[in-house]
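*Asks:* Dropping the sequence and predicted coords here.
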Amino acid sequence: MYEGALGDLVDELGRLPGIGPKSAQRIAFHILGTDKADVDRLAEALRVVKERVRFCEICGNVATEEKCRICRDARRTDEMICVVEEPKDVIAIERTGEFRGRYHVLGGAINPLDGVGPEDLRIRELMTRLQAGVTKELVIATDPNTEGEATATYLALMITPMGLTVSRLASGLPVGGDLEYADEVTLGRAFEGRRTVQQ
């Protein structure tokens, strides 16, 4: 549609996840109308993140050093590891302030249709961590979709024989939602994960 540098920019932006052709075009025109200093800051931020940000050698979370800040935090317990699919999931759980253990980022979920099997994830590294014998509970916090459920089932089958407690995050109704808008699977899981009301 567009030629030259603008066309190249629209094409590159369109390759980003969640950015369709219209969004790519809007962003490109925004950049075109922005001050050069703002564009330079954006370009510098992209360059720096590519040069300095890496994945933690222990858990796979994003880090600026060999270990991420969570793996360096001595106040965290090693007795509980929460397994997530992506680093963004770590951020979501950290925002709750409820979890004080360690994390393990798989780098995705089992998805045979996309050619992603267990060997493509950081499961081998997880097993190595668990064999150290310090961890007592593994919390599986994969996404509540087909791929996340397949990954959770696979992990539970592998880890349960090790004698660890394996738990799965509860899933169900969102706070502020209406029952009439909940799908059958969500409502069914809400029933399975129900708890006794404290008197």
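*Replies:* Done, it's in.
*Asks:* contacts, neighbours, all on C-alpha from now
*Replies:* Noted.
*Asks:* From residue 59, how far off is residue 71?
*Replies:* 7 Å (CA to CA, to the nearest Å).
*Asks:* gap between residue 131 and residue 94?
*Replies:* 25 Å.
*Asks:* More neighbours: the two, which one.
*Replies:* The neighbour count for residue 131 versus residue 94, taken as other CA atoms under 10 Å, is higher for residue 94 (13 against 10).
*Asks:* contact partners of the strand or helix carrying the more buried one?
*Replies:* With elements taken from DSSP states H and E, the one containing residue 94 is helix 87-96. Residues from elsewhere that reach helix 87-96 (CA atoms under 8 Å, 6 or more residues apart in numbering): 60-62, 84, 99, 103, 105, 107.
*Asks:* let's bring in a second model and compare:
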Amino acid sequence: MGGPELEQLIGLFSRLPGLGPRSARRIVLKLLRDKEGGLARLADAMQAAAAAVRSCTVCGNLDSSDPCAICAEPLREARICVVEGVADLWALERAHVYRGRYHILGSTLSALAGRGPEDLAIAPLLARLEAAPVEEIILALPATVEGAATAHYLTERLKRFGIPLSRLAQGVPIGGALEVLDEGTLATALRARGAAN
């Protein structure tokens, strides 16, 4: 349609989450038609990010500094929220309700996918708990079979530290109608119900 360079660019964009070939074509056209050099600016920004961004050696977050800005912030609470990936950390930060520190596991346990404890960043978490006092550990893992298995495994491994351990509440989402929720979500919500205020 427009040469191998354009097809390669469209192919790369279409591999991004939420984008298919049609959306990728629209994005490429928009960038090419941008009078301010959108494609060149995007390429420069991507090159700069590829050179500067790395994983934080403390928590696993992505940042251009090591330790990351969150780990380096002295006013953070002495709590650690354990998450599966960087996207989960970013989502919690956007909510502006948690002011503690994080630890990224990198994945969850999955016998089917062949991921065991050695494939997750559990050893660095244990080292962090031995190195500095922590008031609470929050397991913010997915509400999946793999997330539940990972939470159970971590609960067993972390017992020896005597640190209070909690999990995120699960259940009915805000704006969710009961009639459209699955049975598992309803059962979890009913078991985890709280006092009405």
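*Replies:* Everything's here; your move. These figures come from a predicted structure and were not determined experimentally.
*Asks:* how about residue 190 of structure 2, what does it touch?
*Replies:* If you count contacts by CA under 8 Å, 6+ apart, residue 190 of structure 2 has them with residue 171.
*Asks:* out of the contacts of helix 87-96 of structure 1, who's nearest residue 38 of structure 1?
*Replies:* Among these, residue 62 lies closest to residue 38 of structure 1 (CA to CA), at 25.4 Å.
*Asks:* Map residue 26 of structure 2 across to structure 1 for me.
*Replies:* By TM-score structural alignment, residue 26 of structure 2 lines up with residue 26 in structure 1.
*Asks:* quick one: the helix holding residue 94 of structure 1 to structure 2 mean distance?
*Replies:* Following the fit onto structure 2, the mean deviation recorded for helix 87-96 of structure 1 is 1.8 Å by mean CA distance after the TM-score superposition for structure 1.
*Asks:* Show the subsequent helix or strand relative to that helix.
*Replies:* Helix 87-96 of structure 1 is succeeded, C-terminally, by strand 102-105 (DSSP H and E).
*Asks:* May I ask you to name the longest helix in structure 1?
*Replies:* In structure 1, with assignment by DSSP state H, the single longest helix is helix 36-52.
*Asks:* ok, residues contacting the helix or strand following it?
*Replies:* For helix 36-52 of structure 1, the following helix or strand on the C-terminal side (DSSP H and E) is strand 54-55. Applying CA under 8 Å, 6+ apart, the contact partners of strand 54-55 of structure 1 are 61-68.
*Asks:* again, only using 10 Å
*Replies:* The contact list for strand 54-55 of structure 1, computed with CA atoms under 10 Å, 6 or more residues apart in numbering, reads 60-68, 87, 105.
*Asks:* now stretch 64-73 of structure 1
*Replies:* Residues contacting stretch 64-73 of structure 1 (CA under 10 Å, 6+ apart): 49, 51-63, 76-78, 90, 94, 100-103.
*Asks:* give me that answer again for 8 Å
*Replies:* Against stretch 64-73 of structure 1 from outside (CA under 8 Å, 6+ apart): 52-59, 61-63, 76, 102.
*Asks:* Counting neighbours, what do you get for residue 131 of structure 2?
*Replies:* With other CA under 10 Å as criterion, residue 131 of structure 2 counts 9.
*Asks:* Mean deviation, the longest helix of structure 1 versus structure 2?
*Replies:* So helix 36-52 of structure 1 averages 1.2 Å relative to structure 2 (mean CA distance after the TM-score superposition for structure 1).
*Asks:* And that helix, how far out from the chain middle?
*Replies:* Centroid separation between helix 36-52 of structure 1 and its chain, computed with CA atoms, centre = their mean, to the nearest Å, is 24 Å.
*Asks:* picking that back up, show the buried residues in the contacts of helix 87-96 of structure 1.
*Replies:* 60-62, 84, 103, 105 (16 or more other CA atoms under 10 Å).
*Asks:* Can you classify the equivalent of residue 81 of structure 2 over in structure 1 as helix, strand or coil?
*Replies:* Mapped onto structure 1 by TM-score structural alignment, residue 81 of structure 2 lines up with residue 82. With DSSP: H, G, I helix; E, B strand; the rest coil as the basis, residue 82 of structure 1 sits in strand.
*Asks:* give the contact list for the residue nearest the centre of structure 1.
*Replies:* In structure 1, the residue lying closest to the centroid (CA atoms, centre = their mean) is residue 86, at 2.4 Å. Contact analysis of residue 86 of structure 1 by CA under 8 Å, 6+ apart lists 61, 105-108.
*Asks:* Sweet, I'm off.
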